[in-house]
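Student: A predicted structure for the sequence below; I have some questions about it.
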Amino acid sequence: MTSLVASSTAPVGSRDYGELSQLVRKAGLLRRRHGYYAVKITLNVLAFAGGWVAFFHVGDSWWQLFLALFFAVMFAQLSFIGHDAGHKQIFRSGRANDVVGFWHGGMVGLSYASWMSQHTRHHVSPNHEDDDPDIHIPAIAFTEEQARERRGFFRWMAKYQAFFFFPLLLLEGFSLHVSSVKALWRRDLRSRRVEMVLLVAHFAAYLSAVFLVLSPLTAVAFILVHQCLWGVYMGCSFAPGHKGMPTIAPGQRIDFLRRQVLTSRNVRGGRWVDFAIGALNYQVEHHLFPSMPRPNLRLAQPIVRAFCARKDIEYSQCGWLRTYGYVLQHLHAVGAPLRQADR
């Protein structure tokens, strides 16, 4: 990641964003898509319930590992709905969205309130070297300064972190669960008691089902396959949007429009990509209009891209595999000074 250079004054940037917002609003792209979400949520829940019916029907068998793969996909799809609810993409009412968000968080064993608190800070300051929690991860250094600050084992990891990136994603599912449980100890956590009931119910039901139906060895294998693949799925869905893009150094001033566009990257692809990663492939549009319903992001993309071209604002987009190449190249470059220092 390279640091951005402030490219406009605040008044100019505000006018630009206001102009773009008018174009998007006139196109009707901020209207809620209740029908879409009703169908999407219903199909997800039916598929999720059907998976558990199949789980109990198959019984104690190694064939259950294929269902572990299925549940990894379902956990990600349910998480995407929770993400949309957190951004008020489903309903205009915050309370209605929260009901959906808490419900979906409970189904996958995540603290919806804790995750949204972190995710909101990310949206306010994407790729900000001080303020974005998504680029402050102990196991990964996203800037050379972060790499230089690492000590001991984490410093050694930073040297070769590009090689560890995908293996580390295998632990992401477990990390999300652990973070959610730890969040319950925070007395300022919103709806803490609700979260506590939902998470206890989730883990009790999940572990009871797995260990009552499967033999101990098969149960452990099922959990590992399920949770590890879910972690990879989630990491591969969220990482392309910002990793390897320019960062904003402390003290830099940049208007909202350029802050969101210049730090974000879109991923090319058809509707199967939209489905696979919950339309997070339209990261630029999502960051500019977080409450825009998921199916409208595809429609907003040509409007935003044309507007950025007129305003001479760099708009980043590449293929799915290429974006991971950029991510790995960046991580390898960040560790280069540490590798050179050891020579």
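Tutor: Received the coordinates, thanks.

Student: Could you use CA atoms for every contact and neighbour count after this?
Tutor: Will do.

Student: What residues does the spatially most central residue of the chain make contact with?
Tutor: Closest residue to the average C-alpha location of the chain: residue 238 at 3.7 Å, with Cα atoms, centre = their mean. By Cα atoms under 8 Å, 6 or more residues apart in numbering, residue 238 lies in contact with residue 280.

Student: Now do the SS call for it.
Tutor: At residue 238 the chain is in helix, as set by DSSP: H, G, I helix; E, B strand; the rest coil.

Student: elements contacting the helix or strand containing residue 323?
Tutor: In the assignment (DSSP states H and E), residue 323 maps to helix 320-341. When contacts are defined as 3 or more Cα pairs under 8 Å, 6 or more residues apart in numbering; DSSP states H and E, helix 320-341 packs onto helix 144-149, helix 152-159, helix 161-169.

Student: Please, where are all the strands along the protein?
Tutor: For the chain, applying DSSP state E gives strands covering 266-267, 317-318.

Student: ok, now which ones touch the nearest residue to residue 339 once chain neighbours are set aside?
Tutor: Leaving aside its sequence neighbours, residue 339 sits nearest to residue 159 (Cα to Cα, 6 or more residues apart in numbering; 5.7 Å). With contact taken as Cα under 8 Å, 6+ apart, residue 159 is in contact with 147, 332, 334-336, 338-339.

Student: what do you get for residue 265?
Tutor: Counting by Cα under 8 Å, 6+ apart, residue 265 has contacts 240-242, 245, 281-284, 315-318.

Student: What's the local residue count around residue 153?
Tutor: Counted with other Cα atoms under 10 Å, residues neighbouring residue 153 total 9.

Student: From residue 139, how far off is it?
Tutor: As judged by Cα to Cα, to the nearest Å, residue 153 and residue 139 stand 9 Å apart.

Student: Just to check, residue 286 is in contact with residue 296?
Tutor: No - Residue 286 lies out of contact with residue 296 (Cα atoms under 8 Å); the separation is 9.8 Å.

Student: ok, second structure coming up, stack it against the first:
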Amino acid sequence: MVNPTVLSDTPPTREQEKGRDKGSDFSELSRRIAEAGLLRRRPVYYTVRFGVVALALAGGVAAFLTLGNSWGQLFVAVALAFVFGQLALASHDLAHRQVFSLRRPSEIGGLLVANLLLGMSYGWWMNKHTRHHANPNHEEKDPDVAPDILVWSQRQASKAKGLPGFVGKHQAALFFPLLTLEGLNLSFNSFKALRSPHMKRPVVEGTLLVAHFVLYFGGLFTLLSPGKALAFIAVHQGLFGVYLGSVFAPNHKGMPMIEEGTRLDFLRRQVLTSRNVRGGALVDVFMGGLNYQIEHHLFPSMPTPALGRAQVITERYCAELGVPYYQTGLIASYGQALRHLRSVGEPLRAAR
């Protein structure tokens, strides 16, 4: 197991220096993966998978229209929270060109799924997620561990003031409740990002976002009474946020953080900061393949159904190199993430 600590620029061991000098470490793994045919596109798989998700979305909309102004709509809200989570995972695969090898169809698909169906900016998320992949768990460069409401290292905690300082004291207990706001947070940041210079198509993205919320809120408040509509939004968006957080939290939270100045080659940077989650077919569906987080970070464009075979090859190769490779169960991964959150909040609790 990798200790959930900070990787800093302390003097490296002989093995670490040896690994850094070996520019061929990842090349050799890449060669083995390519020879196994694990990087080729899987059009049949994605046709079936996206078709099932589309049918589930259509079924949820049909159920919504059929039930009318009924409290039974809350069951539809629960089901659609899961469907929206699956749409987010589909958008993730499109963004990484796992579905199409060309940029254009990947981008069109991503805009339709993310902006129009989910109400989340594809361009904003792509920029953020690309930076995360380049430097996972890096305190200065990974936007997913940038201090905001939550803090991810004791150094960040020591500087936290105001609301982050208060939340940081209790962030382990508040983590899952805060996830209920994640869906709304993604939409808020998506609209906010439309004015950012990195947005390539702000008009297109903004139009699709507006279209999503016109359809979403228009449908809810047209068919349901205000009270039922607000309850639907709370259940749907709350569970959607919890689902997303439950999928993404096990991947890196509680794994080593990287400080500025640390030198790691690509293979070690990705493997040491990532955690795989065991669990079989149900976990594969629930997490959309992101339970193979190590392999996904090493080969972002690898189609989801190839990740399981890649895991076996990668784990064996890391054992040959003496590189720690960590995987655990789903519930255990949540426990490790929450213990990490509690640990890094210690400076804030000690300051009371």
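Tutor: Yep, it's here. Just so it is clear, the structure is predicted and the values come from calculations on it, not from any experiment.

Student: Fetch the TM-score of the aligned pair.
Tutor: TM-score of the superposed chains, computed with TM-score structural alignment, normalised by the length of the first structure, equals 0.97; 342 aligned residues with a Cα RMSD of 1.2 Å.

Student: Residue 286 and residue 296 of the first structure: who's more crowded?
Tutor: Shown here are residue 286 of the first structure and residue 296; by other Cα under 10 Å, residue 286 has more neighbours (25 against 18).

Student: any idea how far the aligned partner of that one in the second structure is from residue 96 of the second structure?
Tutor: Aligned counterpart of residue 286 of the first structure in the second structure: residue 296 (TM-score structural alignment). Residue 296 of the second structure is 10 Å from residue 96 of the second structure, where distance means Cα to Cα.

Student: Show me where the stretch 201-350 of the second structure has its helices.
Tutor: 202-223, 226-252, 266-272, 281-287, 293-298, 307-321, 330-344, 346-350 (DSSP state H, counting those that start in this stretch).

Student: do the same with the stretch 51-200 of the first structure
Tutor: 64-86, 94-108, 112-124, 144-149, 152-159, 161-169, 172-183, 192-213.

Student: okay if I get those as JSON lines plus distance to residue 324 of the first structure?
Tutor: Listed next are these as JSON lines, based on distance: least, Cα to Cα, whole Å:
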{"stretch": "helix 64-86", "distance to residue 324 of the first structure": "19"}
{"stretch": "helix 94-108", "distance to residue 324 of the first structure": "26"}
{"stretch": "helix 112-124", "distance to residue 324 of the first structure": "20"}
{"stretch": "helix 144-149", "distance to residue 324 of the first structure": "19"}
{"stretch": "helix 152-159", "distance to residue 324 of the first structure": "18"}
{"stretch": "helix 161-169", "distance to residue 324 of the first structure": "10"}
{"stretch": "helix 172-183", "distance to residue 324 of the first structure": "17"}
{"stretch": "helix 192-213", "distance to residue 324 of the first structure": "33"}
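
Student: among the ones you listed, which is the most enclosed?
Tutor: Of those, the one with the most neighbours on average (mean count of other Cα atoms under 10 Å) is helix 64-86, at a mean of 22.

Student: quick one: it to the second structure mean distance?
Tutor: Superposing on the second structure and averaging over aligned pairs (mean Cα distance after the TM-score superposition for the first structure), helix 64-86 of the first structure comes out at 0.6 Å.

Student: so that helix corresponds to what in the second structure?
Tutor: Taking TM-score structural alignment, helix 64-86 of the first structure hits residues 73-95 over in the second structure.

Student: and that stretch, how far from the chain's centre?
Tutor: 14 Å (Cα atoms, centre = their mean, to the nearest Å).

Student: which residues touch it?
Tutor: 50, 53, 56-57, 60, 63-64, 67, 99-100, 106-107, 109-110, 113-114, 117-118, 126, 231-233, 235-237, 239-240, 243-244, 287-288, 301, 303-304.

Student: which among these end up buried?
Tutor: The neighbour-count test (16 or more other Cα atoms under 10 Å) marks 53, 56-57, 60, 64, 99-100, 106-107, 109-110, 113-114, 117-118, 126, 231-233, 235-237, 239-240, 243-244, 287-288, 301, 303-304 as buried among the contacts of stretch 73-95 of the second structure.

Student: Aligned to residue 229 of the first structure, what sits in the second structure?
Tutor: Looking across to the second structure (by TM-score structural alignment), residue 229 of the first structure lines up with residue 239.

Student: residues in contact with the closest residue to residue 100 of the second structure other than its chain neighbours?
Tutor: Using Cα to Cα, 6+ apart and skipping the chain neighbours, the partner closest in space to residue 100 of the second structure is residue 106 (5.8 Å). Residue 106 of the second structure sits next to 94-95, 97, 99-100 when contact means Cα under 8 Å, 6+ apart.

Student: Tally up the residues packed near residue 261 of the first structure, please.
Tutor: Residues near residue 261 of the first structure, counting by other Cα under 10 Å, number 24.

Student: Repeat that for residue 281 of the second structure.
Tutor: 10.

Student: Please apply the same query to residue 6 of the first structure.
Tutor: That count, for residue 6 of the first structure with other Cα under 10 Å as the rule, works out to 14.

Student: Would you quantify the distance from it to residue 262 of the first structure?
Tutor: 11 Å.

Student: picking that back up, what's the residue nearest to residue 339 of the first structure aligned with over in the second structure?
Tutor: So, by TM-score structural alignment, residue 159 of the first structure is matched to residue 169.

Student: List just the nearest of the contacts of residue 265 of the first structure to residue 122 of the first structure.
Tutor: For the contacts of residue 265 of the first structure, the closest approach to residue 122 of the first structure (Cα to Cα) belongs to residue 242, at 10.5 Å.

Student: for residue 208 of the second structure, what are its contacts?
Tutor: Each residue near residue 208 of the second structure by Cα under 8 Å, 6+ apart is listed here: 111-112, 115-116, 119.

Student: Just send these back as JSON lines, with distance to residue 143 of the second structure too.
Tutor: Formatted as JSON lines, the contacts of residue 208 of the second structure follow (distance: Cα to Cα, whole Å):
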{"residue": "111", "distance to residue 143 of the second structure": "21"}
{"residue": "112", "distance to residue 143 of the second structure": "24"}
{"residue": "115", "distance to residue 143 of the second structure": "21"}
{"residue": "116", "distance to residue 143 of the second structure": "24"}
{"residue": "119", "distance to residue 143 of the second structure": "20"}
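
Student: still on that earlier bit, what range does the helix holding residue 323 of the first structure cover in the second structure?
Tutor: Using TM-score structural alignment, the residues of the second structure aligned to helix 320-341 of the first structure are 330-351.

Student: List the buried residues in that stretch.
Tutor: Counting neighbours by 16+ other Cα under 10 Å, stretch 330-351 of the second structure gives 330, 333-334, 336-348 as buried.

Student: Alignment lookup: residue 222 of the second structure to the first structure.
Tutor: Using TM-score structural alignment, residue 222 of the second structure lines up with residue 212 in the first structure.
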